[in-house]
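Trainee: mind folding the following:
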Amino acid sequence: MPPDRVRARRLQIADQIRAARIRARYTQEAAAIRAGLSLDSYNRIEQGHSAPRVDTLIRIADAIGVRLSQFVREDDE
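Mentor: Coordinates of the predicted model:
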């Protein structure tokens, strides 16, 4: 189990991914297909239950048409 601060940050990143997907008007299924992921894997990432590799985050960002940095920016930026 990761430390609380890591878990909290993972949830923030998951929220950023979800928000970007919704803004792009993709369903989870469409985003998963475009990123080459199973729906289950994509859902676990978006729920913060999975710690994706950077390569996977890049694929998700490309699939929904945003910069990778959008997922990891801090809330106060």
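Trainee: going by C-alpha atoms from here, please, whenever you check contacts or count neighbours.
Mentor: Fine.
Trainee: show me which residues of the lengthiest helix in the chain are buried.
Mentor: Longest helix in the chain, counting residues (DSSP state H): helix 4-23. Neighbour-count burial for helix 4-23 flags 7, 10-18, 20-21 (criterion: 16 or more other CA atoms under 10 Å).
Trainee: next SSE downstream of it?
Mentor: Next helix or strand after helix 4-23 toward the C-terminus (DSSP states H and E): helix 28-35.
Trainee: packing partners for that next one?
Mentor: If contacts are counted by 3 or more CA pairs under 8 Å, 6 or more residues apart in numbering; DSSP states H and E, helix 28-35 sits against helix 39-46, helix 54-64.
Trainee: and for comparison, fold this next one:
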Amino acid sequence: MSYPTIRYSLADVVKCNGKNGARTWIVVHDNIYDVTDYMQQHPGGPEIIDEYAGKDATSGFDEFRHSSDATKILKKYLIGELKDVSIN
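Mentor: Here you go, the predicted model:
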């Protein structure tokens, strides 16, 4: 059985920047991840994730050339997809 994918706008993501008690969401390859509960476990420290909180972290994620294990870990925090905001 498949479940519908939850889609969020970039404005929704921006609100989840980890400040003032907000959750910490990041976008990687148009997928949205709630990494709030992972930040303290991140091998590079929470500051690295905090830099991308509420933003598209794709370039940073790709730059660091994360391992396949890191990609598997990230999948555990998947909460939805970025809405298509392009105008046709």
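Trainee: give me the TM-score for this pair.
Mentor: Once superposed, the chains reach a TM-score of 0.37 (TM-score structural alignment, normalised by the length of the first structure), with 56 aligned residues with a CA RMSD of 4.3 Å.
Trainee: follow-up on the earlier one: mind giving me the packing neighbours of the longest helix of the first structure?
Mentor: Using 3+ CA pairs under 8 Å, 6+ apart, helix 4-23 of the first structure sits against helix 39-46, helix 69-72.
Trainee: what's the single longest helix in the second structure?
Mentor: helix 68-75.
Trainee: got the buried residues for it?
Mentor: L74.
Trainee: after it, next one along is what?
Mentor: Counting by DSSP H and E, the element that comes right after helix 68-75 of the second structure along the chain is strand 78-82.
Trainee: from the contact counts, what lies against that next one?
Mentor: Looks like strand 78-82 of the second structure contacts strand 7-8, strand 31-34 (3+ CA pairs under 8 Å, 6+ apart).
Trainee: looking at the ones you listed, which is buried most?
Mentor: Burial of those is given as mean neighbour count (mean count of other CA atoms under 10 Å); strand 31-34 ranks first at a mean of 22.
Trainee: which residues outside that one are in contact with it?
Mentor: Strand 31-34 of the second structure is touched from outside by 8, 13, 23-27, 74-75, 77-82, with contacts defined as CA atoms under 8 Å, 6 or more residues apart in numbering.
Trainee: want to throw the helices and strands packed on strand 78-82 of the second structure into JSON lines with distance to P46 of the second structure?
Mentor: Below are these laid out as JSON lines (distance: least, CA to CA, whole Å):
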{"stretch": "strand 7-8", "distance to P46 of the second structure": "24"}
{"stretch": "strand 31-34", "distance to P46 of the second structure": "13"}
